[in-house]
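[1] show me the folded form of this:
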Amino acid sequence: MQTTLADFIKGTREGTEAEAILRSCVHCGFCTATCPTYQLLGDELDGPRGRIYLIKNVLEGAEPTRKTQLHLDRCLTCLNCETTCPSGVKYGRLLDIGRKLVDERVARPLGERLTRTTLKACLPRAGLATPAFRAGRLLRHLLPEKLQAKLPPVRAAGRWPTRTHPRKMLVLDGCVQPGMAPNINAAAARVLDALGVQLTVAPKAGCCGALRYHMNDQDGGLDDMRRNIDAWWPSVENGAVEAIVMTASGCGVTVKEYGHLLAHDPAYAAKAEQISAMTRDLSEVLALFQDRIAALAKGKGGPPVAYHPPCTLQHGQQIRGKVEGVLQAAGVDVVLCADNHLCCGSAGTYSVLQPAISLALRERKLASLAATGADHIVSANIGCIAHLQAGTGTPVTHWIELLEQMLS
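    Below is the predicted model of the structure:
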């Protein structure tokens, strides 16, 4: 795509990156066919190709409007378009650049500003988010129905293994997951303990940075990333750990981008690159233990279980088949729904900021999952799990919790 950048962005780091992305787009439209918001709304500007045009116009000097902002806001950043694109267009990076430019020039209504500020201030801080979730559960009956749905019952974490092993890995606690589902990391630690791997938490690590970064507080998001690198670096530098494990695929896709996102920071570029290289989704780690898992499970079976692969895993990290393989090794009959490549509508804070679209996508996804006949749904990201559970009476859990049951 031919592009002539405006003077305000020409020659800058973001301008150079955006221009390269735009020039790689051949405008074929394959991405449109797999875009959830285009399928739902039928508007070209609510698909990747239309949004690319909007961003291109801004980069070339056109003044963005509230309408421009709205169409960019409606993007889920599911990255299904990147999986579909035959030209390898890095649409997600272009969207981050475009959203930042538009938000710098287009004022949001007061209500939106307050909501976004609250989300950015509270959710990335586990010290605020966890007590807020606890208080919400205590006062659940006083809350509006929409808020009640976002507070599913919490499963106790249970014991954290105390045995030591020569093989050690770090795990990110994150920001929302400790308050919403503390059992996920604990279950991962117990499963890995049974396989001879010790999982540890760096106390000063927190939000991966995705929440603030993708809500256009990019400086704040980068600060979150630097804090995590500082927390992990002593264990990485002295060779005490062999990997950094992510139990939430939304965090994993971001941490794997640290090297790119901090490449401009001379104090962190090399460290960020190494951190990204060491980061593994939990399914990548456990896929290496499938024979051992099969032996520990001893052929246990059960009714079919529906697996919902998060967009951040299958499109963001391009990881497919590993969760299914691990569960199948443990004797689980795993089924996928017909539209397993499409987003469930959670998409981080999207379900709060774009509730109508989010709920429509959830209903479509739950109908597809119900059609599998499974009476249990598993996924690999806390956002998807909480979002889906709010719309169904069918149990929705993290797949590692199911695996732990199979091994116990």
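
[2] when you work out contacts or count neighbours from here on, use the C-alpha atoms and nothing else.
    Will do.

[3] please report how far Glu363 lies from His71.
    To His71, Glu363 is 22 Å away according to C-alpha to C-alpha, to the nearest Å.

[4] just Arg190 next, same as before
    44 Å.

[5] these two: which is more packed in?
    Arg190 (21 against 18; other C-alpha atoms under 10 Å).

[6] after the helix or strand encompassing Thr117, which helix or strand is next?
    Taking DSSP states H and E as the criterion, Thr117 maps to helix 110-122. Remark: after helix 110-122, the chain's next helix or strand is helix 126-138, criterion DSSP H and E.

[7] show me what secondary structure element comes after that next one.
    Using DSSP H and E, the helix or strand that follows helix 126-138 towards the C-terminus is helix 145-149.

[8] against which helices or strands is the helix or strand just after that next one packed?
    Beyond helix 145-149 on the C-terminal side, the first helix or strand identified by DSSP H and E is strand 167-171. For strand 167-171, the elements it packs on are strand 197-201, strand 244-246, judged by 3 or more C-alpha pairs under 8 Å, 6 or more residues apart in numbering; DSSP states H and E.

[9] mind checking which of these is nearest Ala297?
    Of all the helices and strands packed on strand 167-171, it is strand 197-201 that lies closest to Ala297, at 17.6 Å by C-alpha to C-alpha.

[10] measure how the closest one sits relative to strand 167-171, angle-wise.
    Computed by axes from the mean of the first three to the mean of the last three C-alpha atoms, to 10 degrees, the angle separating strand 197-201 from strand 167-171 equals 30 degrees.

[11] what helices or strands is strand 197-201 leaning on?
    Under the contact definition 3+ C-alpha pairs under 8 Å, 6+ apart, strand 197-201 sits against strand 167-171, helix 183-194.

[12] please give me the structure for this one as well, since I'd like to look at both together:
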Amino acid sequence: MTREYLQAWYNNGDISYSEKERLNKLGVGDYENYSLKNLKQILFCERVAKDTWIRNKIDGTITKIEFFWPRINTVNFTTNYSVAFVRNSNGTWWVIVYRSSYAGEIESDLIVKTINGNDRDRIRRELSSDNPILALAPTSNWISVGEIIKSPYVNIKTLPSEAKNNPDRYILPLDIVKRPIGTSGFYHFAIYLGDKWVVHITGKEEGVNFDSWYNFCNPSGGSSSSAGLGSGTITKYHPVVPFKQYEIVYPHIANAIASSYGKARSKRIGEIDLDVYDYYWKNCEAIANEIIFGIDTSIQSRGNDAQISLRRLIEATTNKLGSLPCSSGTYRVFFDQSLDCMGDAQKNRIYNRSQEITKDECFNGYIEVQPNPPCKIQ
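    Okay, the predicted model is just below:
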């Protein structure tokens, strides 16, 4: 990738005078070497910081910024994550994680969090690991489920009625969705795959299965089904930062469907199968959470206070879902179908910016700047 002085990029007409001034203010010297891609990405991040509530989160004047691109698999998106470590004049550090959205009614992803400056290497490493959420989640060994399946780690949003007709405008593949079960006060959960398809479990007779969006929203009910009757308002649970890289989640989905995960099987007298569907322990919410978040628990049946060790639980559920017994042929069918749904969902959305351009918007390498003099986001 070509690197030139900032002044050279300006002389060549690739950087405007106002852009050069903004970069100078951020600490980019006229005779420092940068790729044009990185300079444009710094300008993009500066613009985002001014246009969002980020500026209200960062106190004081900024003395140092470190930019990088985490290796988060963005197969479901057309945009990349950008990350910045920001230090103010008092020595306080923040991490900012951002992914822009240019599609329909789908929100951009943003986390701004105060951190210990000594944790920067760990955060950078774990954002590019199999479980990016571990970079940002509470670091204590035991936390409650309610501390993690909530904002800012999970965007929980009630969707308008139009989402039932055009779900790809509002929901991304691998978001969890729920709807009321009649007037029971309980909800049925599923994983949205895209293009009006879901993965869910409706009872121990079927196990995890591939189903239509229409059937999820308008179930027929039945004595053996936990999905119940009635539809109601749809709510989505979107991981702001993936709990598991998506290249891991898709095989887990295929394994779960191909093995009919959760289905009751014959067993010896006195044997207990903890992986069979159960209204309390292993219901539709618990299985959806297990596949997407790596957390095999149901908040609606067990509450927010269930204590978990997030790192160990994700590791355990990942190992289990990755080793479910199923035929390779059946696995391949459902793996391909799940990826096809994701690809078709992208085609169903209306983008307000070229996907080819947004896919290339990311940092190349680790970029460090020191505003001189220190400045505020304003």
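
[13] what TM-score do we get after superposing?
    The TM-score (TM-score structural alignment, normalised by the length of the second structure) is 0.28; 190 aligned residues with a C-alpha RMSD of 7.4 Å.

[14] give me the number of residues near the nearest residue to Gln198 of the first structure once chain neighbours are set aside?
    The spatially closest residue to Gln198 of the first structure, leaving aside those adjacent along the chain, is Lys168, at 4.7 Å (C-alpha to C-alpha, 6 or more residues apart in numbering). Applying other C-alpha under 10 Å, we find 21 residues neighbouring Lys168 of the first structure.

[15] and what of Glu112 of the first structure?
    Glu112 of the first structure is flanked by 12 other residues according to other C-alpha under 10 Å.

[16] check whether Ala256 of the second structure really touches His200, as I assumed.
    No. Using C-alpha atoms under 8 Å, Ala256 of the second structure is not in contact with His200; the gap is 9.7 Å.

[17] in terms of secondary structure, what does the helix or strand harbouring Val323 of the first structure contact?
    Assigned by DSSP H and E, Val323 of the first structure belongs to helix 322-329. Helix 322-329 of the first structure is packed against helix 282-286, helix 290-297, strand 334-335, helix 399-407, with contacts defined by 3+ C-alpha pairs under 8 Å, 6+ apart.

[18] so how far is Ala149 of the first structure from the residue nearest to Gln198 of the first structure?
    Using C-alpha to C-alpha, we find Lys168 of the first structure at a distance of 37 Å from Ala149 of the first structure.

[19] repeat that for Ser283 of the first structure.
    28 Å.

[20] of those two, give the one with the bigger neighbour count.
    Ser283 (25 against 18).

[21] that one reaches Val323, doesn't it?
    Yes. Using C-alpha under 8 Å, Ser283 of the first structure is in contact with Val323, at 5.4 Å.

[22] ok, back up a step: closest one to Leu40 of the first structure among the helices and strands packed on helix 322-329 of the first structure?
    strand 334-335 (25.1 Å).

[23] I'd like to know which elements that closest one is packed against.
    strand 305-308, helix 322-329.

[24] highest mean neighbour count out of the ones you listed?
    Highest mean neighbour count among those (mean count of other C-alpha atoms under 10 Å): strand 305-308, with a mean of 26.

[25] and of the helices and strands packed on strand 167-171 of the first structure, who's closest to Tyr38 of the first structure?
    strand 244-246 (30.7 Å).

[26] what sits against Gly66 of the second structure?
    Rather than Gly, residue 66 of the second structure is Glu. When contacts are counted by C-alpha atoms under 8 Å, 6 or more residues apart in numbering, Glu66 of the second structure touches 84-86, 366-369.

[27] hmm, 6 Å instead?
    When contacts are counted by C-alpha atoms under 6 Å, 6 or more residues apart in numbering, Glu66 of the second structure touches 84-85, 367-368.

[28] nearest residue to it in space, please, no chain neighbours.
    Per C-alpha to C-alpha, 6+ apart, closest to Glu66 of the second structure is Glu368, 4.4 Å.

[29] contacting residues around whichever strand or helix holds that neighbour?
    Assigned by DSSP H and E, Glu368 of the second structure belongs to strand 367-369. Here strand 367-369 of the second structure makes contact (C-alpha under 6 Å, 6+ apart) with 27, 64-67.

[30] buried residues in the helix or strand encompassing Tyr250 of the second structure, which are they?
    In the assignment (DSSP H and E), Tyr250 of the second structure maps to helix 246-258. Neighbour-count burial for helix 246-258 of the second structure, counted by 16 or more other C-alpha atoms under 10 Å, picks out 246, 248-258.
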